[in-house]
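Participant: Dropping the sequence and predicted coords here.
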Amino acid sequence: MDLFFQVVLPIMAVFGAGFLLQWIRILDVKSLAAVSIYIFLPALVFTNLYEANFNQGYTIIVIFAFFLLFAMIFFVKMFACIFKWRESVESGAILTTAFMNGGNYGVPVILFCVGEAAMPYAIFLMVLQTMIMNVFGVYYASRSTSGFFRACKTILKMPATYAAVIGIGLQALSINIPESVYSTLTMLSDAAIPLMMVILGMQLASITSLSFNWQVIFAAAGTRMILSPLLAFLFIWLVPGDPVINAVLVIVAAMPSAATTTMYAIEFDSEPDLVSSITLVTTLVSIVTVTVLLNVIT
């Protein structure tokens, strides 16, 4: 129970603060999210990757990200075939199982549980996951060629993508940044994680329409919250690596559905009520599952 009070409860309290704020006083979550995406998140990505010491572990992270993505898609398609889900339901289930909340939720859990040494790996995986979600998430939400090209354009519009490239490039070239500039970036970076956590709480409070198709919810939630971390354990058993990286991979794999998938579902009319329901259920279930997982890996 110590890990619950030391890690999970403080994180849930910050989520709860955002949830209560949005519930009591309705604010424009999109505007606040834009501030995070265009200012604070790029600073967080840049500073962590600029300070990173790149090694073989980052290659393992890339392999893992695609391994987990295709494994989740495979199992959802298997469930869709067994239960005869229509295409839109299958797409909604893929959105909520293949894409986890490795940023707003995963990064603070890793920070509190594993420590600062894990942050470059966690940020790198978060950026990679975001890029994958922008491509495959939009594709499965729209199920069209135009959706794929639109996804590519979305990646090019994301400041975090450029922050990652510049951070890695400057680090590789050993280019020093003036202290006055870097201190500003560090200040923004330090504020990014709590801001992202508050925004997640506000996003959950903004869910207005739900669809409790329990067959799909149980299948998707079980795949996201139980099968996904088990696959992560299988991966690190097959591909032994740094214990810190292993902890990052398992924790991120155990995260609930990404809240941003709801936006894709709404935009492309891919069962938005069902996607919102699965996102909410997996986030609530994670209070138990993440606590159990942290006790196992520590």
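Facilitator: Ah, there it is.
Participant: from here on, contacts and neighbour counts on C-alpha atoms
Facilitator: Will do.
Participant: ok, now how distant is Phe112 from Ile251?
Facilitator: 12 Å (C-alpha to C-alpha, to the nearest Å).
Participant: of the two, who's got more company?
Facilitator: Ile251 (25 against 15; other C-alpha atoms under 10 Å).
Participant: try this one side by side with the last:
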Amino acid sequence: MTIGVLLQKKFNFQLTPIVKLITYCFMPAAVFLNIYQAEFDYGLLGQLLLYLFLFTCSTILLGNFLSKLLNLKRQESAALKNSISLMNSGNYGLPVSQLIFSANPLGVSIQIIMIVFQNLLTYTYGLYNLVSASKSAVDILKAIFRLPIVHALLFGIIFQFFDIPLPNFALVPLEQLANAFFALALFLLGAQLAHINIKSFHSVIVWSILGRLVVGPVFAFLIIFILGIDGVMAQSLLIASSFPTSRNTATIALDNQVAPELHAQIVLYSTVLSGITVTIVIYVAMILF
């Protein structure tokens, strides 16, 4: 990420083609390959889906409660709600999970399910918060089904479930693309942060950071404890709950001109501070589970 910031300051890359390259090439390869190679315990899938439902509801309720408590304006309220419930599971979370669970594909596979779920949440709940009056349900569904990672996930599940072998001429390039994703994703994140200008500091940023980086992992731990989840699955879910605010919140806010600077600053601060908080959560997760 630091290399991304420094090189972006020096060379001022056009980031849109890199974003499209990651979205349409590198990330789908990583998603497909990790699902294809994972050893799933399908009995845990129902438990995982229940966790996702409870965790998402708790973060959404927290965002709505804080918005009403602070008596925020509509645009500020949308920024706070999205920043707490939408996490950077893609170009932040997946490389982190790959690093931690390199010897255990299940941990990475759980993170991939989180990525797909978070993307669905972004283009439904997140988009609704920003432009509920101007986007129809059909438009939102079209946006979801255009996501390449959704197609990659479906193909990965099909190939994994029916145990379809991949020949080396397909497997080797996919592995190379998947390996390239992790470095390029973090580089891109740093390059995107280099563009954010800090002109003022809004109190919403503080509440967003507390909700995303502190309260989020606390909610996750309580739900994991209540559901009796243990082992690698518990580690992966707790760590995934600690990731910073999704960069997509700033992207869709800019596209729809809903407090784009506030969204961008929340992404910047939460990403920088997550270097501390995510490290602590990883350490705690490894001790507890």
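Facilitator: Cool, got the structure. Remember, it's a predicted structure, so these values are computed and weren't measured experimentally.
Participant: who touches the spatially most central residue of structure 2 in this structure?
Facilitator: Central residue of structure 2 (C-alpha atoms, centre = their mean): Ser89, 2.0 Å from the mean position. Each residue near Ser89 of structure 2 by C-alpha atoms under 8 Å, 6 or more residues apart in numbering is listed here: 111, 114-115, 118, 240, 243, 246.
Participant: Give me the aligned partner of it over in structure 1.
Facilitator: Matched by TM-score structural alignment, Ser89 of structure 2 corresponds to Gly102 in structure 1.
Participant: Also Cys57 of structure 2?
Facilitator: Per TM-score structural alignment, Cys57 of structure 2 is aligned with Phe70.
Participant: Structure 1: which residue goes with Asn197 of structure 2?
Facilitator: So, by TM-score structural alignment, Asn197 of structure 2 is matched to Thr208.
Participant: Quick check: which element contains its match?
Facilitator: If you go by DSSP states H and E, Thr208 of structure 1 is not part of any helix or strand.
Participant: what about it, distance to Val239 of structure 1?
Facilitator: Counting by C-alpha to C-alpha, the gap from Thr208 of structure 1 to Val239 of structure 1 is 42 Å.
Participant: Compare neighbour counts for the two and give me the winner.
Facilitator: Neighbours were counted for Thr208 of structure 1 and for Val239 using other C-alpha under 10 Å; Val239 has more, 12 against 9.
Participant: check contacts around the equivalent of the more buried one over in structure 2.
Facilitator: Correspondence of Val239 of structure 1 to structure 2, assessed by TM-score structural alignment: Leu227. Counting by C-alpha under 8 Å, 6+ apart, Leu227 of structure 2 touches 47, 51.
Participant: From Ile60 of structure 2, how far out is Leu227 of structure 2?
Facilitator: From Leu227 of structure 2 to Ile60 of structure 2 the distance is 20 Å (C-alpha to C-alpha).
Participant: ok so, going back, what about the match of Cys57 of structure 2, how many neighbours?
Facilitator: Count around Phe70 of structure 1 with other C-alpha under 10 Å applied: 12.
Participant: What helix or strand is it located in?
Facilitator: Under the assignment here (DSSP H and E), Phe70 of structure 1 is part of helix 56-83.
Participant: And that helix against structure 2, how far off on average?
Facilitator: Overlaying structure 2 shows helix 56-83 of structure 1 at a mean distance of 1.9 Å from the equivalent residues (mean C-alpha distance after the TM-score superposition for structure 1).
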